[in-house]
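1. Predicted model, plus sequence, below.
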Amino acid sequence: MKKKFAAVFGLFTIFAVIAAGCGNAKETTVSGKGAKQESITSVGSTALQPLVQEAATQYMNDHSGATINVQGGGSGTGLSKVAEGAVQIGNSDVFAEEKDGIDASKITDHKVAVVGFAPVANQDIGVDNLTKQQLIGIFTGKIKNWKEVGGKDLKIVVINRAEGSGTRAVFEKQALDGATAVKAQEQDSSGTVQKIVNETPGAISYLAFSYMNNKVKALKVDGVEPTEENVKTNKWKIWAYEHMYTKGKAKGLTKKFIDYMLSDEVQKNLVPKLGYMPISEMQVERDASGNVTTK
């Protein structure tokens, strides 16, 4: 009896070891062992960051051995880092030609989406529409209280993005007719701006559509609502392409990831889900000089 038990126990132990070995083999496959290990870094625009981050996560889940590091820092950082060769992808809300100190001829543009931007304010200001001149007056410091534009007797608190921000560059060029916003509190990321505007009475700033929610009030300008439909026709004029720049021609994992960003899986699913628009849906196009033409 003891011998039979020992024999059965021995067989059980062998099966257990084999099963454990199979389990380990499966885990190894999932972790990507044996797959070609490739790693790239994508840096820059915080307006584009949510889309790139989500797409990178999906891509890595489907491709063992691929590592895609996504960081913010602003469009200026993205353009300078990719031009230096410090990163593989530089994300930007603006054309490289619009940035001082960047040789656009040495980097390659890949437009991956369109995003609208809008002035946003604390929910309790008593205003939901501004004329363009009022908007310029607020951001240049000439209008200091919300009662001057029909709102509450409440001091206006301007929250700005930092120098080098593509969001700031787009907003100043297209919403403020090129005027420079008054020196004010400056923030490095759109997420921080959203939080501060939500928590600060009288606050106003600007955000990409991808960061807008019911925590902040998106303001109309001259009666026009900041909607995707209005962006597509240029009725709402504060918008930009989202660019992913590479130094020279994209290759390896960089090319594979950019191709993935332009695939139907991202363009038809992630892009609209996260508050962006596919370039294919635009009824107009804009060049680096700001000229807009009908497609």
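-> Done, it's in. Quick caveat: nothing in here was measured; it's all calculated off a predicted structure.

2. from here on, contacts and neighbour counts on C-alpha atoms
-> Will do.

3. Assumed residue 193 was part of a helix.
-> Yes. Counting by DSSP: H, G, I helix; E, B strand; the rest coil, residue 193 falls inside a helix.

4. Would you mind measuring from the residue nearest to it when sequence neighbours are not counted to residue 195?
-> Leaving aside its chain neighbours, residue 193 sits nearest to residue 187 (6.4 Å; criterion: C-alpha to C-alpha, 6 or more residues apart in numbering). Separation of residue 187 from residue 195 (C-alpha to C-alpha, to the nearest Å): 11 Å.

5. Compare these two and say which is more crowded by neighbours.
-> Set residue 187 next to residue 195 and count neighbours by other C-alpha atoms under 10 Å: residue 187 wins out with 16 against 13.

6. hang on, that one packs against residue 196?
-> No. Judged on C-alpha atoms under 8 Å, residue 187 makes no contact with residue 196 at a distance of 9.4 Å.

7. shared neighbours of the two, anything?
-> Common contacts of residue 187 and residue 196 (C-alpha atoms under 8 Å, 6 or more residues apart in numbering): none found.

8. Around residue 57, count how many other residues there are.
-> Residue 57: 15 neighbours (other C-alpha under 10 Å).

9. so which strand or helix has it?
-> Assigned by DSSP states H and E, residue 57 falls within helix 49-62.

10. Can you list the helices and strands that that helix packs against?
-> In terms of contacts (3 or more C-alpha pairs under 8 Å, 6 or more residues apart in numbering; DSSP states H and E), helix 49-62 is packed against strand 66-73, helix 252-261.

11. take the one below as the second:
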Amino acid sequence: MDEMILKYQKINDQLKVTYDAQGSSVGIKGLFDGIYKMAISSRDATEEEIAQGAKVTIIAYDALIFITSPDVKITNITEEDLVKILNGNIRNWKQVGGPDAKINFINRDSSSGSYSSIKELVLEKILKNLEEAQFRKDSIIVKSNGEVIEKISLTPNSIGYISFGYARGAIEKGLHTLSINSIYPTKETIIKDKYDIKRKIIAITNNISEDQNTLDFINFILSPSGQDIIEEQGFIKVNTTENN
């Protein structure tokens, strides 16, 4: 979002735009508390938020990918085994073809849109019993994609999940990206729905109090220039997905 703001302010230097990365739920709450004019979210607005006046605009598509520390030495995992790692039923890498070592799971905090997405798109998809579709209690909690990458780089035998847009940063740290059911996350596999742990990135405004400046900024994000920035940052353009 920093790059988007920088480019926008070059063509609209009369308006100051700032971005506070606090997580989806915190941002949406801040929107309705009057702190923010707009919230960027990686989870859908809830029925309660819609009733409050949330207006949703899809600005990009994203996927969530699983990364490991280099010592794990596996490249692929089945969705079923992944779920067992997330809920704690598998706790040693040896159980999935890796080294004989305890699995350290790096998780996001519960206010994160990524946390909600993995719970819905992975745990609840496989485990129909919602009581079982819970993350293991001894997860190591961090607050951002960048912190996941940093923590995994410092923690032996670890696994966590990040936005596809941060894949480059993980590679630069020497971390490994897992294939799920032998499907590796790439732009092509995400667009064609072969890799299906994917989600929308949305801009949420308050339908009651939104102003023209905010709408103009959203329109810039959706413009060809804005969507080029979306793609440069590792996300999927809105029209790219819609046309495939």
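-> Thanks, I have it. Owing to the predicted nature of the structure, the values given are computational and were not obtained by experimental measurement.

12. Can you give me the TM-score here?
-> Comparing the two superposed chains by TM-score structural alignment, normalised by the length of structure 2, the resulting TM-score equals 0.89, with 231 aligned residues with a C-alpha RMSD of 1.7 Å.

13. Where is the longest strand in structure 2?
-> Ranked by residue count, the top strand of structure 2 under DSSP state E comes out as strand 54-68.

14. Structure 1: matching residues for that strand?
-> Mapped onto structure 1 using TM-score structural alignment, strand 54-68 of structure 2 spans residues 107-121.

15. Relative to structure 2, what is the average displacement of that stretch?
-> For stretch 107-121 of structure 1, the mean deviation from structure 2 after alignment is 0.8 Å (mean C-alpha distance after the TM-score superposition for structure 1).

16. what residues are up against the residue mapped onto residue 140 of structure 2 from structure 1?
-> The alignment partner of residue 140 of structure 2 in structure 1, by TM-score structural alignment, is residue 185. For residue 185 of structure 1, the contact set (C-alpha under 8 Å, 6+ apart) comprises 158-160.

17. cool, and residue 112 of structure 1?
-> 241-244, 261-262, 278-279.

18. Repeat the analysis, applying 7 Å as the threshold.
-> By C-alpha atoms under 7 Å, 6 or more residues apart in numbering, residue 112 of structure 1 lies in contact with 242-244, 261-262.

19. which of those has the most neighbours?
-> Highest neighbour count within the contacts of residue 112 of structure 1: residue 244, with 28 neighbours (other C-alpha under 10 Å).

20. Going by residue numbers, what spans are helices in the stretch 101-250 of structure 1?
-> 132-139, 166-174, 190-199, 228-232 (DSSP state H, counting those that start in this stretch).

21. What residues of the shortest one count as buried?
-> When you say that, I think you mean helix 228-232 of structure 1. For helix 228-232 of structure 1, the neighbour count (16 or more other C-alpha atoms under 10 Å) marks 228, 231-232 as buried.

22. Need the three-state assignment for the equivalent of residue 32 of structure 2 over in structure 1.
-> Taking TM-score structural alignment, residue 32 of structure 2 has residue 83 as its aligned residue in structure 1. Secondary structure for residue 83 of structure 1, judged by three-state DSSP, is helix.

23. same check, this time on the one 4 residues further on
-> The assignment at residue 87 of structure 1 comes out as coil when based on three-state DSSP.

24. Now do it against residue 53 of structure 1, distance only.
-> Distance from residue 87 of structure 1 to residue 53 of structure 1, by C-alpha to C-alpha: 16 Å.

25. Same check on residue 101 of structure 1?
-> 27 Å.

26. the more surrounded of these two?
-> The neighbour count for residue 101 of structure 1 versus residue 53, taken as other C-alpha under 10 Å, is higher for residue 53 (17 against 11).

27. quick one: what's aligned to the more buried one in structure 2?
-> For residue 53 of structure 1, the aligned residue in structure 2 is residue 2 (criterion: TM-score structural alignment).

28. which residue sits closest to that match, ignoring its sequence neighbours?
-> residue 19 (7.3 Å).

29. Alignment lookup: that neighbour to structure 1.
-> Using TM-score structural alignment, residue 19 of structure 2 lines up with residue 70 in structure 1.

30. Isn't residue 208 of structure 2 up against residue 51?
-> No. The criterion here is C-alpha atoms under 7 Å, and residue 208 of structure 2 misses it with residue 51 at 11.1 Å.

31. quick revisit: so which of the helices and strands packed on helix 49-62 of structure 1 is the most surrounded?
-> Mean neighbour count (mean count of other C-alpha atoms under 10 Å) peaks for strand 66-73 among those, with a mean of 19.

32. and that strand, what other elements does it pack with?
-> Counting contacts by 3 or more C-alpha pairs under 7 Å, 6 or more residues apart in numbering; DSSP states H and E, strand 66-73 of structure 1 is packed against strand 38-44, helix 49-62.
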